[in-house]
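In: Below: sequence and its predicted model.
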Amino acid sequence: MALADHLRELRTRFLVSVVAIALGCIPGWLLYPYLLTKLSEPITAAGGQLNFQGLMTGFSVQLLVALMVGIIVASPVWVYEVWAFIVPGLTKKEKWTALAFLSSAVPLFLAGCGIAYLILDKAVAIMLSFVPAEQLNIMPAADYLVFVTRFIVAFGLAFLLPVLLVALNMVGVLPAALMLRCWRIAVIVIFVLSALITPTPDAVTMFFLAVPMVVLYFAACGVAFGLDRRREKQRPEWADLADDEAGPL
């Protein structure tokens, strides 16, 4: 397609994703009291307290919680839209492979969000452990919910790493051999990104994110090798001939 067509396609897919997230915000808005109680448990259990300071704080916090739920609930839609934009023009067999792998993308995203929620209390406890025992930690509710949202969504997005790698392999940008040859660099980059993505400076949280990402990276390498091998078998005999060399016929 021409550049203008690509831009129009990007605009359409972006709008579809935004509408899906907006619809997904509805249950988050309706379930806000329950969700706020569950999300604030780590800080209250560690002796902290949320403070709703300011006239608009209550509204902004409820909107932030609803947005996080919308991103999670609408993940099947926006993950598909991203995949469909990155990997266009697939053959029939490749589309089945893409559909099979895409069906694992949403569980991967949800698994990342779930792991983040499970270790949220540990991350909060580590941060609050630096507060002197005789002092109180009264945290602004907006700051805490921004921290929680970034923490959970970052884990979910990080778990989509194999989807991105396989997508790049399917369009011919990232061969499997190159992925495996650069595994040492990839592991270092993963640990650095994990340290940057996680909003806490402790090494425990970083390892909780980095180790699964390394495993998913090698899983993506395995899938990419299978795709490369199948494409190699389907190549015609004349594909490697020079332009001035006669073919088998």
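Out: Arrived safely. Keep in mind it's a predicted model, so treat the numbers as computed, not measured. Numbering: from 1, shown residues only.
In: Could you use CA atoms for every contact and neighbour count after this?
Out: Noted.
In: ok, how many other residues are close to Lys38?
Out: Around Lys38 there are 11 other residues, counting by other C-alpha atoms under 10 Å.
In: Confirm that it sits in a helix.
Out: Yes. Counting by DSSP: H, G, I helix; E, B strand; the rest coil, Lys38 is part of a helix.
In: Using the three-state scheme, assign the residue nearest to the spatial centre of the chain.
Out: What sits nearest the mean C-alpha location of the chain, by C-alpha atoms, centre = their mean, is Leu157, with 1.1 Å. Reduced to three states with three-state DSSP, the structure at Leu157 is helix.
In: where does the lengthiest helix in the chain sit relative to the chain's centre, distance-wise?
Out: In the chain, assigned by DSSP state H, the helix with the most residues is helix 92-128. Taking C-alpha atoms, centre = their mean, to the nearest Å, one finds helix 92-128 lying 7 Å from the centre of the chain it belongs to.
In: Check which helices and strands it sits against.
Out: helix 32-45, helix 75-86, helix 141-158, helix 161-170 (3 or more C-alpha pairs under 8 Å, 6 or more residues apart in numbering; DSSP states H and E).
In: The same query, at a cut-off of 6 Å, please.
Out: Other helices and strands packing on helix 92-128, by 3 or more C-alpha pairs under 6 Å, 6 or more residues apart in numbering; DSSP states H and E, are helix 141-158.
In: which parts of the helix or strand containing Leu10 are buried?
Out: In this structure, Leu10 sits in helix 3-30 according to DSSP states H and E. With burial defined by 16 or more other C-alpha atoms under 10 Å, the residues of helix 3-30 counted as buried are 10, 13-14, 17-26, 28-29.
In: for comparison:
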Amino acid sequence: MVTEEMSVVDHLHELRKRLIIIIAFVSVAAIITYDKVYYLIKILLVPIAKYNLELVYFSLTEGFTTRMEISLFIGVIVTSPVILYQVAAFINPGLTKKEKKFLYKNIFFVSILFFGGLIFGYTLTLPYTLSFLISYGQGYMTPLLSGSTYFNFIGVFCFLTGIMFLIPYLIVLLSKISLLSSSKLKKWRKYVIIFILTLEGLFISNAGLLTCTLIAAPILLLYEISIWIVYFIEKRKEIIK
């Protein structure tokens, strides 16, 4: 009984250690970004440059909070490899030697895919999405963009695009080491939907139903495809046995 209690305490100490490291790295990155945020804002305004739109704010604190949100978001993105490593280090004691090797080997590929998804979302998908939404609305309304809504939209859009690139890869990896199964994925489907909709509600609640659907649909579709990939992998294993 004492051993179990000590084990739990040690586990909590390890969790605290990993969280402190993550918070420290994200904070430093966010502080550096905050100082240079205007250069970043110029880059983020490129997708709407041809529309000659000016961003506005509707509350006295919006300018400050928007700058803070951008800095924090970039801090998380830049330090995402560190975050992944700390998560891996936390679950490391519960894995076998083979599983540890497998996990650390794939952190690099996960990071590359995530950053690739961000770049893909910003350079290829985002301009077309913004063009469609702005052009569609201009048919009967004059666009007036809130700065916080615009930057939050870009952040969530690119982040979810990065996640889209990871979903099939991560799910297949976890299924290969028997940490996930198609039945579990089906069971979690409703929670994934709730999570995506909640994330959109927090950051782009003013974007409208169509925009939220355009962002959420590809992710949910990839999740569904991943379920079937894992299902066929399981069936193949059963045949081999």
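Out: Structure received. Nothing here was measured: the structure is a model prediction, and the numbers come from that model.
In: thinking again about what came up before, ok, the buried residues of helix 3-30 of structure 1 vs Leu39 of structure 1, which is closest?
Out: Leu39 of structure 1 lies nearest to Gly28 out of the buried residues of helix 3-30 of structure 1, by C-alpha to C-alpha, at 12.5 Å.
In: ok, and the closest non-adjacent residue to the closest one?
Out: In this structure, Gly28 of structure 1 finds its nearest non-sequential neighbour in Ala66, 4.1 Å apart by C-alpha to C-alpha, 6 or more residues apart in numbering.
In: what's the spacing between that neighbour and Phe159 of structure 1?
Out: Ala66 of structure 1 sits 22 Å away from Phe159 of structure 1, taking C-alpha to C-alpha, to the nearest Å as the criterion.
In: Those two: which has the busier surroundings?
Out: Phe159 (27 against 24).
In: quick one, what contacts that one?
Out: 108-109, 112 (C-alpha atoms under 6 Å, 6 or more residues apart in numbering).
In: out of everything not next to it in sequence, what's closest to the residue nearest to the centre of structure 1?
Out: Nearest non-adjacent residue to Leu157 of structure 1, counting by C-alpha to C-alpha, 6+ apart: Phe109, 6.2 Å away.
In: quick one: the equivalent of the one you found over in structure 2 and Leu179 of structure 2, what's the gap?
Out: Matched across to structure 2, Phe109 of structure 1 falls on Phe114, judged by TM-score structural alignment. Distance from Phe114 of structure 2 to Leu179 of structure 2, counting by C-alpha to C-alpha: 21 Å.
In: which one of those two has more residues nearby?
Out: Neighbours per residue (other C-alpha under 10 Å) separate Phe114 of structure 2 from Leu179, with Phe114 holding more: 24 against 11.
In: Pretty sure the more buried one sits against Met164.
Out: No. In this structure Phe114 of structure 2 lies outside contact range of Met164 using C-alpha atoms under 6 Å: 8.4 Å.
In: count of neighbours near the residue nearest to Glu54 of structure 2 when sequence neighbours are not counted?
Out: Leaving aside its chain neighbours, Glu54 of structure 2 sits nearest to Leu145 (7.1 Å; criterion: C-alpha to C-alpha, 6+ apart). By the criterion of other C-alpha under 10 Å, Leu145 of structure 2 has 13 neighbours.
In: pretty sure Leu145 of structure 2 contacts Leu55?
Out: Yes. The pair Leu145 of structure 2 and Leu55 qualifies as a contact (C-alpha under 6 Å) at a distance of 5.2 Å.
In: So the counterpart of Leu60 of structure 2 in structure 1, which state does it fall into?
Out: The alignment partner of Leu60 of structure 2 in structure 1, by TM-score structural alignment, is Leu55. The three-state label given to Leu55 of structure 1 by three-state DSSP is coil.
In: ok, Leu55 of structure 1 to Val61 of structure 1 distance?
Out: Leu55 of structure 1 is 11 Å from Val61 of structure 1, by C-alpha to C-alpha.
In: Ala219 of structure 1 now?
Out: Taking C-alpha to C-alpha as the measure, Ala219 of structure 1 falls 38 Å from Val61 of structure 1.
In: cool, and Tyr117 of structure 1?
Out: In terms of C-alpha to C-alpha, Tyr117 of structure 1 sits 18 Å off from Val61 of structure 1.
In: ditto for Phe208 of structure 1
Out: 27 Å.
In: For those two, indicate the residue with more neighbours.
Out: Neighbours around Phe208 of structure 1 and Val61, counted as other C-alpha under 10 Å, are more numerous at Val61. The numbers are 20 against 16.
In: sec struct for the more buried one, please.
Out: From three-state DSSP, the assignment for Val61 of structure 1 is helix.
In: For it, which residues are in contact?
Out: Val61 of structure 1 neighbours (C-alpha under 6 Å, 6+ apart): Ala142.
In: change it to 10 Å
Out: Going by C-alpha atoms under 10 Å, 6 or more residues apart in numbering, Val61 of structure 1 touches 32, 36, 52, 67, 141-146.
In: can I get these in a markdown table with neighbour count and distance to Ile190 of structure 1?
Out: Formatted as a markdown table, the contacts of Val61 of structure 1 follow (neighbours: other C-alpha atoms under 10 Å; distance: C-alpha to C-alpha, whole Å):
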| residue | neighbour count | distance to Ile190 of structure 1 |
| --- | --- | --- |
| Tyr32 | 19 | 34 |
| Leu36 | 15 | 31 |
| Phe52 | 15 | 36 |
| Leu67 | 21 | 27 |
| Ala141 | 20 | 31 |
| Ala142 | 20 | 29 |
| Asp143 | 12 | 27 |
| Tyr144 | 18 | 26 |
| Leu145 | 21 | 26 |
| Val146 | 15 | 23 |
